[in-house]
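A.B. asks: with the sequence up front, the predicted model follows.
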Amino acid sequence: MDNLLHDLRYAIRTLLRSPGFSLIVVISIALGFAANATVFSVANGLLWGLLPVKDPSRVVMFSEGQSYSYPDYLDYRDQSGDLFEGGLAGHFPLIPASIGGKGEPERVWGQSVTGNFFPSLGVPMTLGRPIVPEDDQAGGHNHVVVLSNNLWRRRFGGDANILNHDVALNGRYYTVVGVAPAAFYGVDRGIVSEFWVPLAVASEIMPDLITEGSITTRRDNQWLMLNGRLKAGVTRKRAEVALNIIKKRLDDTYRKDEKRHDTLTLQTAGGLIAGSATPAFTLMAVLMVVVGLVLLVACANVANLLLARAIGRQKEIAIRLAMGAGRRQLIRQLLFESFILALTGAGVGFLLAAGAARAISNFQLPLPFPVVFDFNVDIRVALFTLGLSIVTALLFGLVPAMRASRPDLVGALKDGPAMFGRVGRSHLRSALVVVQVALSLVLLATAGLFLRSLGNASSIDIGFKTDNMLMVTMDPKLQSYSHDKTVQFLSHVRERVSALPGVRSVSFVGVVPLSIGASNNSYDVDAVKDHPKQNINADTNSVGSGYFNTMGIPLLRGRDFTSSTDDQHSVIINETMASHLFPGQDPIGRVIRQDKDQYTVIGITRNSKLRTIGEKPLDAIFMYLNAAPEKANSFFGTTLIVKTTVAPGALVHSVPEQIGALDPNMAVFNIQTMQEHVDKSLLLPRISALLLGIFGAVGLTLAAIGLYGVMSYSVRSRTREIGIRMALGAKPRGVLSMVLRQGLILTGIGLAIGLAIALVVGRFAASVLYGTSGSDLLTFAVVSVVLVATAAVAILIPARRAAHVEPTVALRYE
């Protein structure tokens, strides 16, 4: 132990004697660590975060993205009693609600849960009690609610006397029985639930989504997410086997006509919802590979610096070996220096990652409900960084330490030339530069692909205008408005807002384009001559009259909706749906059916983006909002679209005021310009391009530094040779060409290796790119030119120095 402490103190003193060298190494390592810790903290928050409950590793949820009917839930619950502590629980993850009481009305999101939801999780309440099985009995006192800690503090000022008081949700009153702890928002990663009510009142609090009959009897109405706590001693594998036996029994009994080959799986609760873990994992895998490459470039650069530093320390090392120091002791002391540098760099990188992760946590996705991810660094990120620092220290420190511990004793003690391992050392440094160039090319190519993807996404024709447009969303259904009252209310809103100065036109839409989610229904049309009966699934939206004109979406044929009663059963379809449903025919006047409802096509509109920027043209059908406003999706509400002649921000307050004047209890939300909404759709490609651009620039800089260091070392070690060449008549231009050729050969080798690796990475990343392939020729050509040009500049500086060597000085060198 004394020897180790002595080595540690000696290593610290040695590094402090070379502050410039130590600073450069720490900065290089810190950049690599910051990139890795940042991406790992995002992956940790997205994919691997644990719930703030008792023993979270035992809390599991059923198959990712899979929902279940209420009768199926009852069967799973009753037949799996020996697997779950407190029984199997279920919940519906997204309930929109308008909350009244003190202050302005507000739109919040909550969940309906089974009576054993909280007890099975073991959530400690901040105040009161959780929802219990007795609250979830039909006909019992089930109008109770548990508030989130955030809603309790924001809406009710953290009032400790809130228990047993009534809170208005969607026009109905619920008694507050508890307040959840601060960090708990539910079991679905990212979704912010602000209240919980018993499952028994699900059909009451959201009647347009769930009817009482459907939640108790229909097995085809799959809407429940299932979760539970495994009993002590029950493994996840054993539970999966038992649950799949139950599943087969249910499928054979109730779904024997369906071909079902899916297997029920269990995952740790707290994961992403609705099948979003797979694309998130793909993106995180790409980013982790990229930041790993950044760290490898940094390690190669530091290894080169350590090798160069060993040249200046050869006499010190030779003296210590001559005085009896063992080679193992020297290697240990040199490794201590590497560990100190790595740990210092890891600490700086960890701090940088903490700031970057906090900034990324503030980004908002274009979703109708709040999504919050905590990407702040935690103990898992800290342990990851610590482990990475140990591996990194060995990676960049071991080989230089072993090389440095084998000097030419005679030459070093006589202040002679550095003869120890010169050829081997030169080859090693050249190999490290090739690695740096190759990995930097991979980084630049990946960054280039994502930048090109962002450019493509930004230039995609979305099919509608974004300038001078304001959006304000409300949901009359949450106020229990009848059909006639809703139509009247929307008409009055249009009149009042249209009269405001600076307003050009006003309309409504159920689902704003590029909101990711949408309703999808099946439609068919009768067969005609030469065309059989057609049936397709199409995105369904409800719009007000004047919507297409307000949005700048041209009508190709037919007419728009009017207030006429003739439009009660009229629809407008986009050109994709027209070509699929009526190939080679005139759709105007044709009848489309959805189940028992019939609609007449009155217009065809040009294609526009519906869900995402990168989607292919989808079938879309637009219904008249005034005909059935109750069919508008409650998740989205009804959005007022205001086209202005002035900056839309000038109407941010006046438009909601007009709505409040008609109904003070009407909550308004998602107040933003159309441009802000569309910008959110570009959030992921923009973040990816930004991060990868930064990582690529860091890799390029480190590679340039590595090339410069190797060529400078080569020039210094060949100074005498260069002097002899010039004394014998060599021209400066020839010396310049010789050095440039050496550096460019290393660059070329690294370039070839890097292109091969980049093609593999690009193919893997292709699924998250917009409008470009993973092997885009232009991108690879541009980044190759950039890398060669940067390398040429890095090589040119020592090459020019070599070309201006004085022969007389060079002959006396060493």
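C.D. replies: Looks like it came in fine.
A.B. asks: please make it C-alpha for all contacts and neighbour counts, starting now.
C.D. replies: Noted.
A.B. asks: for stretch 529-544, which positions count as buried?
C.D. replies: Neighbour-count burial for stretch 529-544 flags Q534, N535, A538, D539, T540, N541, S542, V543, G544 (criterion: 16 or more other CA atoms under 10 Å).
A.B. asks: A277: which of these is nearest?
C.D. replies: Taking CA to CA as the measure, A277 lies nearest D539 of the buried residues of stretch 529-544, at 23.8 Å.
A.B. asks: how close does L439 get to L295?
C.D. replies: 10 Å (CA to CA, to the nearest Å).
A.B. asks: R425 now?
C.D. replies: For R425, the distance to L295 - CA to CA - is 22 Å.
A.B. asks: now G128, nearest residue through space, not along the chain?
C.D. replies: Nearest residue to G128, sequence neighbours excluded (CA to CA, 6 or more residues apart in numbering): G178, at 4.2 Å.
A.B. asks: wasn't that neighbour part of a strand?
C.D. replies: Yes: under DSSP: H, G, I helix; E, B strand; the rest coil, G178 falls within a strand.
A.B. asks: could you pull up the contacting residues of it?
C.D. replies: M125, T126, L127, G128, R129, P130, I131, V145, V146, L147, L163 (CA atoms under 8 Å, 6 or more residues apart in numbering).
A.B. asks: mind checking which of those are buried?
C.D. replies: Judged by 16+ other CA under 10 Å, buried ones among the contacts of G178: M125, L127, G128, R129, P130, I131, V145, V146, L147, L163.
A.B. asks: most distant residue from the middle of the chain?
C.D. replies: Most distant residue from the mean C-alpha position of the chain: L728, 63.4 Å away (CA atoms, centre = their mean).
A.B. asks: now the helices for the stretch 551-700 of the chain?
C.D. replies: 575-581, 654-662, 674-681, 683-717 (DSSP state H, counting those that start in this stretch).
A.B. asks: of all the ones you listed, which one is nearest T600?
C.D. replies: helix 575-581 (12.8 Å).
A.B. asks: any buried residues in the closest one, and which?
C.D. replies: E575, T576, M577, A578, L581.
A.B. asks: okay, one more to line up with it:
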Amino acid sequence: MKLIPRARSWFRSVSHDAQLQRDMDDELRFHVESYIEDLVKSGVSRQEATRRARIEFGSADAHKEAMRVSLGLRLWDELRSDVRYAVRMLKKSPSFTAIALLSLTLGIGANTTIFTLAKHLMIDRLNVPHPEQLRLMNWISPKHGAVHSIWGEWDKENGGNTSTSFSYPVYEYLRAHNHQLSDLFGFKNIGRANVTIDQAAEVVQADLVSGNFYSELGIAPQIGRVIDDADDKPGATPVAVISDGYWARRFGRSPAVLGKTITLNLTPVTIVGVNPKGFTGARQVQSSSDIYVPFSLQPQVAPNFRFGSLLTNTREWWMQIMARTKPGVNEEAARAELDIALKDAVRATMNPKKDEALPTLRVGDGSRGLNEAGRNFASPVYVLMALVGFVLLLACANLANLLLARTSARQREMSVRLAMGASRRRVLRQVLTESMMLSLLGGLGGLLLGYFGRLAIPHLVTNAWEEPMSAAPYDWKVFAFNLGLSLLTGILFGIAPAWQATRAEVNTSLKDSAQSTTRRRRGYGGKAVVGFQIALSTVLVLGSGIFLRTLVNLTSVDPGFETKNLVLFEMRLPQARYPVGKDLVLYRDLEQRLAAIPGVDSVGLSSVTLLAHSMSNDDFVPTGQKPEPGKETAADDNAVNDDFFKTMRIPILAGRAFNASDTETSQKVAIVNQALVKQFWPNENPIGKTFETSGSNDKKELFTIVGLCADTHYDDLRKEPPPTFFLSYRQASDISWGMTFEIKTRQSRAAITPMLREALRSVDRDLPLTDVRTQDEQIDGLLQQERLFATITGAFGVLALVLACIGIYGIMSYNVARRTNEIGIRLALGAKTQQVLAMVLREASWLAIVGVVVGLGAGLALVRLIRTMLYGMKPWDPVSIAIAAGLLLGVSLIAGYVPARRASKVEPMVALRHE
């Protein structure tokens, strides 16, 4: 019989077992009755015919059993029997079952939760038709390349720069010269944008998209229509498409949203459609922007750097480009064609210098979009997966130990089974069935725990004042992972007890002293499992100590400014209402109104928020110093107001701070930090020296240094303070990205927020107040990953200590019980109780020492793999090693003391009679 028909027949028999039994009974009855009738017709009496038929056919049950074997149902019958027996045995030990299920639920649930996160970040694809066809354009160039200004994602690679950002003129050139891939389409997340709906201001995430964005992705609207090529032309009616989430959150899913006019960065746009549920755009899988508008609106709704429209600007590389592959097209040929077009476009639009290298185009997988979150969180997620894997292994070791003791107590039962003809394979399967029952039930609990865990994770990895990313979907991949992990777990903790059950010596085990040999074997097996537990516990405790020490080291770093009583909020002004000049007027007006709030000591402004993973970097060429050929000189910069240094309590070490005399038309001045002086003017007084830096459209501007300030950490506590120069925001060439207000106040954040909102409404009611937080909260957000790891590993470390304590206590209690006779003899021969106590504790100590040594070796090897996540310490940190070793040895001695004391108090005569 072929496989598929046979499988179909087997499943039909299993699913209709009662009917199969009736059919077999009917068929046997038919044959028996036919045989009887034939004998009666030949002259045999019916009674004699019946007797002969019974002799001829034998037992009906034997025939039915043979028929079930021929149908392949014997294994199914045995499995059902094993499952029923396993359920009865688990019901008989409710405490054991509860402990086992709790351990497995926690272990499997933690792994399911982290896998769901990993899948969402690194496996899930964009929710579009055939995402595997999508290709994302990116480029790479040597360090001294033709591309100087990038708005968006970029990275270092092989000593050069790589990015997915392109200029709009380059996009148009590539689109016109593409003949291999489908039509190129573009998109750009412009970040936060101000929206006014029914006179209420708020902040949303907005994307710019090309007119063919939706058609090339194959996306149809939920209601209304999508953006098309007609919308992406100069002079077209401004339209927008909103996400399903924003439609539900802001408009209650009302169809009346179609045709509604809202203002996006003070530009009226009409909502013409709603994206389908689950569509997150082309940028990432984890979350969607709220509003999508065509590229043609960029000059009105997006920051334009005061350089005019980015649609005609050749200097700024800012948008992303994607395409789909075509059937039968060679991708390398398509890449080569576009690479030639890219180099031609750069030559035609940018006029690069002779020594500036042209970028090389690369075509990458676009099925997950830009996937910045996946790249940023890849290493932490791998570490988390390893940690929860260790926790599950620890739970498996603990359960294996419990099952070894449970199997040892059932050794006589197993021997009886073997004596009555059961095969060792059948006994093995019976014990493994119990393990599988536990692991599958624990897997169900873990599935439920993982479901709620996935809802909590977005809040754990997002700052309190930010919108969390969407929860990871619970799809078939999660269920498959959970099922596979549950089955593997059942094998891991069940194989040792199952193997022990099959090792029973029938004749020996059925005697009264049957347990001795088994106990000895179980003692060796139990010690090995407990040693493994201690080693795993050591790894987890060492890891928790290292991550905790890293967090402590980072929180102890002096940022270089005072963080107490500082309240922050950011503001980006719509340039349609606040062009060059008017933005300064509003900032000055708002600064004065904020300073007048009761309890406010001073107000600072800065173009870069300190310790927020944000930065601004520009050319820095000291006058009289000729840059080395091919070597770029640059420094971080920050445009600030006059009271910035006073508000942040950053000392001015020489010269002066900015003041009212530093105006838009006065001599351009700057303040530099110690790190910059050390790099460019070591052992010199920088006051009065001059330097050039790039201004608007790469125009060089000359600045005179008037002050020297102390070093401060700029964007990260892990890095040393970088060379930094500060400009007066009145003299900065570009503050269109917005400004951060730093308010030194004696009031709490909650108390001052309504006053801040009222001050903002008094200058412009269309400007929303968002992301109000303290500087301490900002730093907490900066250290969120380190804090998360310290918390999780700390919890795992405590759990590891508890499980190790239980394991040590269990094995020592078992060994004391096993050696009761020996202890009685020692006491009867004159041994002192202190000697017995020391003997038992020595055994526990050696077990702990071996486990700790192995665990430290494994832990130190693993810690080297995560050394980039550490700070202020070496991977072989002696403090963490000493704490981990001390805790495990201490817990082991404490856990072993109770059984040891019990052994030292045993009565010799009672012990000698004990078996």
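C.D. replies: Received it, and whenever you're ready, just let me know what you need. Treat the numbers as computed from the prediction; the structure is a model and nothing was measured.
A.B. asks: now the residue farthest from the centre of the first structure: how far from P807 of the first structure?
C.D. replies: 9 Å.
A.B. asks: now do the shared contacts for these two.
C.D. replies: Common neighbours of L728 of the first structure and P807 (CA under 8 Å, 6+ apart) do not exist.
A.B. asks: can I get the helices of the stretch 551-700 of the first structure in a markdown table with distance to V785 of the first structure?
C.D. replies: As requested, the helices of the stretch 551-700 of the first structure are exported to a markdown table (distance: least, CA to CA, whole Å):
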| stretch | distance to V785 of the first structure |
| --- | --- |
| helix 575-581 | 42 |
| helix 654-662 | 53 |
| helix 674-681 | 32 |
| helix 683-717 | 12 |
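A.B. asks: these: which one's closest to S482 of the first structure?
C.D. replies: Per CA to CA, nearest to S482 of the first structure of the helices of the stretch 551-700 of the first structure: helix 654-662, 15.7 Å.
A.B. asks: buried sites along that closest one?
C.D. replies: Those would be V655, P656, Q658, I659, G660, for helix 654-662 of the first structure by 16+ other CA under 10 Å.
A.B. asks: could you dump those residues to CSV with distance to V291 of the first structure?
C.D. replies: As requested, the buried residues of helix 654-662 of the first structure are exported to CSV (distance: CA to CA, whole Å):
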residue, distance to V291 of the first structure
V655, 46
P656, 45
Q658, 51
I659, 49
G660, 50
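A.B. asks: looking at those, which two lie furthest apart in space?
C.D. replies: V655 and G660 (8.8 Å).
A.B. asks: check which helices and strands the helix ranked longest in the first structure is in contact with.
C.D. replies: Identified as the longest helix of the first structure according to DSSP state H is helix 422-459. Packing contacts for helix 422-459 of the first structure, counted by 3 or more CA pairs under 8 Å, 6 or more residues apart in numbering; DSSP states H and E, involve helix 277-312, helix 683-717, helix 732-765, helix 777-803.
A.B. asks: can you check which of those helices gets nearest to V434 of the first structure?
C.D. replies: helix 732-765 (4.4 Å).
A.B. asks: centre of the chain versus that closest one, how much separation?
C.D. replies: Average the C-alpha atoms of helix 732-765 of the first structure, do the same for its chain, and the two points are 33 Å apart (CA atoms, centre = their mean, to the nearest Å).
A.B. asks: could you tell me where it falls in the second structure?
C.D. replies: On the basis of TM-score structural alignment, helix 732-765 of the first structure is assigned to residues 833-866 in the second structure.
A.B. asks: list the buried residues of that stretch.
C.D. replies: Buried-residue list, stretch 833-866 of the second structure, by 16+ other CA under 10 Å: 833, 836-841, 843-845, 847-849, 851-852, 854-856, 859-860, 862-863.
A.B. asks: the counterpart of E676 of the first structure in the second structure: how many residues sit nearby?
C.D. replies: Using TM-score structural alignment as the criterion, E676 of the first structure maps onto E777 of the second structure. Number of residues near E777 of the second structure (other CA atoms under 10 Å) recorded here: 18.
A.B. asks: now E777 of the second structure: how far from L888 of the second structure?
C.D. replies: 35 Å.
A.B. asks: ok, Q430 of the second structure - contacts?
C.D. replies: D82, A86.
A.B. asks: what does it correspond to in the first structure?
C.D. replies: By TM-score structural alignment, Q430 of the second structure lines up with Q333.
A.B. asks: part of a helix, is that match?
C.D. replies: Yes: under three-state DSSP, Q333 of the first structure sits within a helix.
A.B. asks: rewinding a little: and L88 of the first structure, which of the helices of the stretch 551-700 of the first structure is closest to it?
C.D. replies: Short answer: helix 683-717, nearest of these by CA to CA, at 36.0 Å.
A.B. asks: just want the angle from the closest one to helix 732-765.
C.D. replies: 150 degrees (axes from the mean of the first three to the mean of the last three CA atoms, to 10 degrees).
A.B. asks: post-alignment, helix 683-717 of the first structure versus the second structure, mean distance?
C.D. replies: Comparison of helix 683-717 of the first structure with the second structure after fitting gives an average deviation of 1.3 Å (mean CA distance after the TM-score superposition for the first structure).
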